[in-house]
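S.K.: I would like the atomic coordinates for the input below:
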Amino acid sequence: MRRTGKILLRIGLVLTTWSVVAAQVPGDRSGRAPIPLTLKQAVDMALAPDGNVRLRLAADAVQIAESRASQARSGLLPNFDATLVQQNLTRNLAAFGIGFSVPLLGSMFPDVVGPFNVFDARTTGSQTVFDLSAIRRFSAARSGVDTAESEEKSAQDVVAGEVTRHYLTAWQARSRVETVRASVELATALLDLAEDQKRAGTGTGIEVTRARVQLANERQRLLVAQNQYRAAELRLLKAIGLKLTDRVEITELFTHEPVNIDLNQAVAKALETRADLKAQRQREQTARLSHSAVKWERLPSLVAFGDYGTIGSAIDSAVPTRTYGVMMRLPIFDGGRRDARRAEARIQMDQERTKTADLEAQIEMEVRIAFDNLQSADEQIRVSVEGVELAQGELAQARRRYQAGVTTSLEVTDAQTRLERAQDNQIAAMFNFQVAKTDLALAMGSAREAVR
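M.R.: Reported below is the predicted structural model:
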């Protein structure tokens, strides 16, 4: 009876501490201590310059856009070249229609002259005075830079949302490991009790067998839960840019904090702050400027040019010469190429306008779905808390009845199963609530601020 009392005490302790979050996590096979990691730390690591791959690619896209803007700006800036030429040449004057005789000497002017030397050191330059099409092309390129910067901010929001989801998935998997581990401990204690009662003559062999089956099932669930936790951990490591051989310890304690926000305010904020919508509006502006650039190619352009240098048969005999002037270029006919490009640019502009309207509708839909999910998850938490409390009470009553000998272990096993289901529901409800908060913040364009 003393042994039975100790076993019952173990069962009572397991039931008392069932709902408390355990400090241990699945075993670390690498031999290295896990890295304590909060949600904010995970997001900050992913947003670091050497963090998530998506952000590095977005930063590269900004640099590419800036390079294209510099190329477009070069058409509006002065261009200078320097040349230094030393050559020896001959010329066939007859090929240029130059040929005549010298009457007094009675001879013909030679058709071929040379060889002779020419030395020329010269600087040439040009400056666009007016080219509205080039100005529009530069404006479109600058708009492309703004687009890339907005896309980079959008990528940061997306990465913050992805990391938060992976972190929550790892937290959910770890919580299930802890819950199943507690179930294993309870099943072990019930098996000890069944064996003790059989030895005392108050139990049967079927009770022992039933307890062993329950323990085997719980151990199986523990192995599955541990494997799911490791898979979630690997996805989290990949998302934040750490080595897959590292281990992390989920230290964030999530609580139920209701979110008070009006749906219409959430939609308005999303349409105002979403970085991807800003990027799309910039793409629409870029397409509009590109269409304008093609349209204004029909206008004349004005270019100033000039050169200055020394030329002669040798360096010591070279003399300064120069040229300067203004050239106006007026497009007349190019075979219809310009009209075709203008039609193409107009279609692209209409496409971007359609994409903008579609994205605005998509954003409003995402906000509404996230808002509904948040309300549903909030109610799920309230129901799951009540379910766990009821299941814990049922298991405690079943344990007392089994201890008193008025029922079999089957009632305890059924109560234990219902408690496990209730605890899984509570974990899932908290996970759904936190995911819904993340989705709403992401839909509103404030995923990074929500984490911080």
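S.K.: please make it C-alpha for all contacts and neighbour counts, starting now.
M.R.: Fine.
S.K.: where does residue 120 fall, secondary structure wise?
M.R.: Under the criterion DSSP states H and E, the helix or strand holding residue 120 is strand 112-130.
S.K.: buried residues in that strand?
M.R.: Buried residues in strand 112-130, defined by neighbour count with 16 or more other Cα atoms under 10 Å: 119-122, 124, 126-130.
S.K.: do stretch 148-156 as well
M.R.: Using 16+ other Cα under 10 Å as the burial criterion, the residues of stretch 148-156 that qualify are 148-156.
S.K.: alongside the first, I'd like the structure of this one:
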Amino acid sequence: MTFFAPDFCLLPSAFCLPVLLSAFSLQVAAQPLRLSVADAVQRALREGSQAQLARSTEERARIARTEALQALFPQADARVSRYSQSINLQTFGFTIPGQPPVVGPFNVTDAQVAAAVQLFNLAAIRHYQALSQGETASRYALQRAENDVATAVARLYVLAQRASTQIASRQADVALFERLLKVAQDEFTAGTGTRLDVAQATVQLDRAKQAVLIAQNDQRTALLALLNAIGADESSDVVLVDPLPAAPPVLPVDSALRAAQQQRPELKEVVAREKEASLGVSAARARRMPSVAFDFEGDYSGNHTNDLLWTRRVAATLGMPLFHADINAAVARARADLHDREIERTQRERDVEQDVRRAVLSLENANARVAVATENARVAEEALTVAQDRRAAGYGTPVEVDRAQDSYLPLRGDHLLTAGGEGDPSPRDAGRGCREAAGEGRP
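M.R.: Predicted coordinates for the structure are as follows:
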């Protein structure tokens, strides 16, 4: 891009530089945003709010798992203090004749170090394992959210492409009906046509212009939704560089079901959630089991820094809960959660099967409708051409042309809608495919 400095930039550089930068930024801002499907998906996964929230959820699950693991590690503390105190000996059962019961005040220097480690705590181990499964489930939930984002962005991209195709087709219809209107006007001027022919041709032209306006509005709406989904400036001009994709082949239902059962992240997520709930039940029950811990405390203390003495306490502790009413409640709550997860897994499997079967049926129906609509549009276009030729040769009547026009417009519209991706054959798998094409696939 060639940039020409304005004449007033012959002023001193202190005034010229801001003007040049402002003019250059305006020209850069005027450049349209060129988007492919992969670019749109990448931007949505990187900057879209839904994907960012899903990543935050995964990060919180990872933090919870790390926190549970750190609870199993040794814990150590150190403290140094110097204080002045007095002691009431009578509280310890001592009475010194002739001396007041309160001794002091006197200074104390104290340096302490303490360490503790759980040698065996089955409840904490099961809790950590449950949170590990929760982290795995959140990772699959992130993949599902990314698939949803990719699906939505790809669909918006196709809708914008379809609107652009509709605009071009509707503009071609406008050009066609402008020619037909001119023919009707010429025939009316020559005395071989009627005013009704001119009026009907004008109505057809106005309908075609109205269809152009509707297609333009659909395109702007789709582009605004696309810019919002990818987190871009909604005032930007967008150029879609990828053409409309061809219809994908229809997989057999059994093959599609097997692929979905192996690859759909929502199924993997519910399995991980069920394992998490099962480990949660084990963790709640393990609170009744004994635990073994090791504690160490060391102390340097004295009245002055030069007379500090070392004392210590080393202990191995075996703990056994005898009665805790909250343990039974925790076990019951964990069992209820496990039951809910089992129901959720069964229902999710049924939902996925329904989704796949419906997607295969929709894709088959969409392909059939595209074929029928294409043939109907071709026949209607041929009929309109024949009617125009007959009328131009003096054999046909304006009624034939009007009927051909009335048949052509709706059939042409049906062809654009069906060929432009009206169906949504496989939203989840389409989203996964878009992510893989964009280079955002996860293991």
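S.K.: how about whatever helix or strand comes next after the strand holding residue 120 of structure 1, aligned to which bit of structure 2?
M.R.: Later in the chain than strand 112-130 of structure 1, the nearest helix or strand by DSSP H and E is helix 132-200. Mapping helix 132-200 of structure 1 onto structure 2 (TM-score structural alignment) gives residues 122-190.
S.K.: average offset of the matching stretch relative to structure 1?
M.R.: Averaged over the aligned pairs, stretch 122-190 of structure 2 sits 1.3 Å from structure 1 after superposition, using mean Cα distance after the TM-score superposition for structure 1.
S.K.: hmm, back to that, which one of the buried residues of stretch 148-156 of structure 1 is nearest to residue 370 of structure 1?
M.R.: Distance from residue 370 of structure 1 was checked for each of those by Cα to Cα. The minimum falls on residue 154, at 18.1 Å.
S.K.: the closest one touches residue 161, doesn't it?
M.R.: No. Counting by Cα atoms under 8 Å, residue 161 is not a contact partner of residue 154 of structure 1; they are 10.6 Å apart.
S.K.: how many residues are close by the closest residue in space to residue 129 of structure 2 that isn't next to it in sequence?
M.R.: Counting by Cα to Cα, 6 or more residues apart in numbering, residue 129 of structure 2 lies nearest to residue 279, which is 6.8 Å off, once chain neighbours are set aside. When neighbours are defined as other Cα atoms under 10 Å, residue 279 of structure 2 has 24 of them.
S.K.: let's verify residue 279 of structure 2: helix, strand, or coil?
M.R.: Of the three states, residue 279 of structure 2 takes helix according to DSSP: H, G, I helix; E, B strand; the rest coil.
S.K.: what is the aligned counterpart of it in structure 1?
M.R.: With TM-score structural alignment as the criterion, residue 279 of structure 2 pairs with residue 289.
S.K.: about what we covered before: now the buried residues of strand 112-130 of structure 1 in TSV, with distance to residue 368 of structure 1?
M.R.: What follows is the buried residues of strand 112-130 of structure 1, written out as TSV (distance: Cα to Cα, whole Å):
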residue	distance to residue 368 of structure 1
119	77
120	74
121	71
122	69
124	63
126	58
127	55
128	52
129	53
130	51
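S.K.: tell me the one of those residues nearest residue 369 of structure 1?
M.R.: Comparing every one of the buried residues of strand 112-130 of structure 1 with residue 369 of structure 1 (Cα to Cα), the shortest separation belongs to residue 130, at 52.3 Å.
S.K.: quick check: that closest one touching residue 299?
M.R.: No. Residue 130 of structure 1 is beyond contact range of residue 299, at 9.8 Å (criterion: Cα under 8 Å).
S.K.: tell me where the stretch 1-150 of structure 1 has helices.
M.R.: Taking DSSP state H, counting those that start in this stretch as the criterion, the stretch 1-150 of structure 1 contains helices spanning 2-16, 39-47, 53-74, 132-200.
S.K.: show me what the longest one is packed against.
M.R.: Judged by 3 or more Cα pairs under 8 Å, 6 or more residues apart in numbering; DSSP states H and E, helix 132-200 of structure 1 is in contact with helix 2-16, helix 39-47, helix 53-74, helix 205-240, strand 248-250, helix 275-295, helix 409-443, helix 447-451.
S.K.: repeat the analysis, applying 7 Å as the threshold.
M.R.: Packing partners of helix 132-200 of structure 1 (3 or more Cα pairs under 7 Å, 6 or more residues apart in numbering; DSSP states H and E): helix 2-16, helix 39-47, helix 53-74, helix 205-240, helix 275-295, helix 409-443, helix 447-451.
S.K.: swap in the shortest one?
M.R.: Using 3+ Cα pairs under 7 Å, 6+ apart as the contact criterion, the secondary-structure elements in contact with helix 39-47 of structure 1 are helix 132-200, helix 205-240.
S.K.: deepest-packed of the ones you listed, please.
M.R.: Comparing the helices and strands packed on helix 39-47 of structure 1 by mean neighbour count (mean count of other Cα atoms under 10 Å), helix 132-200 comes out on top with a mean of 23.
S.K.: ok and that one relative to helix 39-47, angle-wise?
M.R.: 140 degrees (axes from the mean of the first three to the mean of the last three Cα atoms, to 10 degrees).
S.K.: just the angle between helix 132-200 of structure 1 and helix 409-443, please?
M.R.: Here helix 132-200 of structure 1 runs at 170 degrees with respect to helix 409-443, directions being taken by the same axes, to 10 degrees.
S.K.: thinking again about what came up before, how close does the match of residue 279 of structure 2 sit to residue 306 of structure 1?
M.R.: Counting by Cα to Cα, to the nearest Å, the separation of residue 289 of structure 1 from residue 306 of structure 1 is 32 Å.
S.K.: again with residue 170 of structure 1
M.R.: Taking Cα to Cα as the measure, residue 170 of structure 1 and residue 306 of structure 1 are separated by 69 Å.
S.K.: give me the buried positions along stretch 240-251 of structure 2.
M.R.: 240, 244.
S.K.: what's that stretch in contact with?
M.R.: Contact with stretch 240-251 of structure 2 is made by 34-37, 158, 161, 360, 363-364, as judged by Cα atoms under 7 Å, 6 or more residues apart in numbering.
S.K.: top of those residues by neighbour count?
M.R.: The member of the contacts of stretch 240-251 of structure 2 surrounded by the most neighbours (other Cα under 10 Å) is residue 161, with 24 neighbours in all.
S.K.: which SS class is the closest residue to that residue other than its chain neighbours?
M.R.: The shortest distance from residue 161 of structure 2 to any non-neighbouring residue, by Cα to Cα, 6+ apart, is to residue 244 (6.5 Å). When classified by three-state DSSP, residue 244 of structure 2 comes out as coil.
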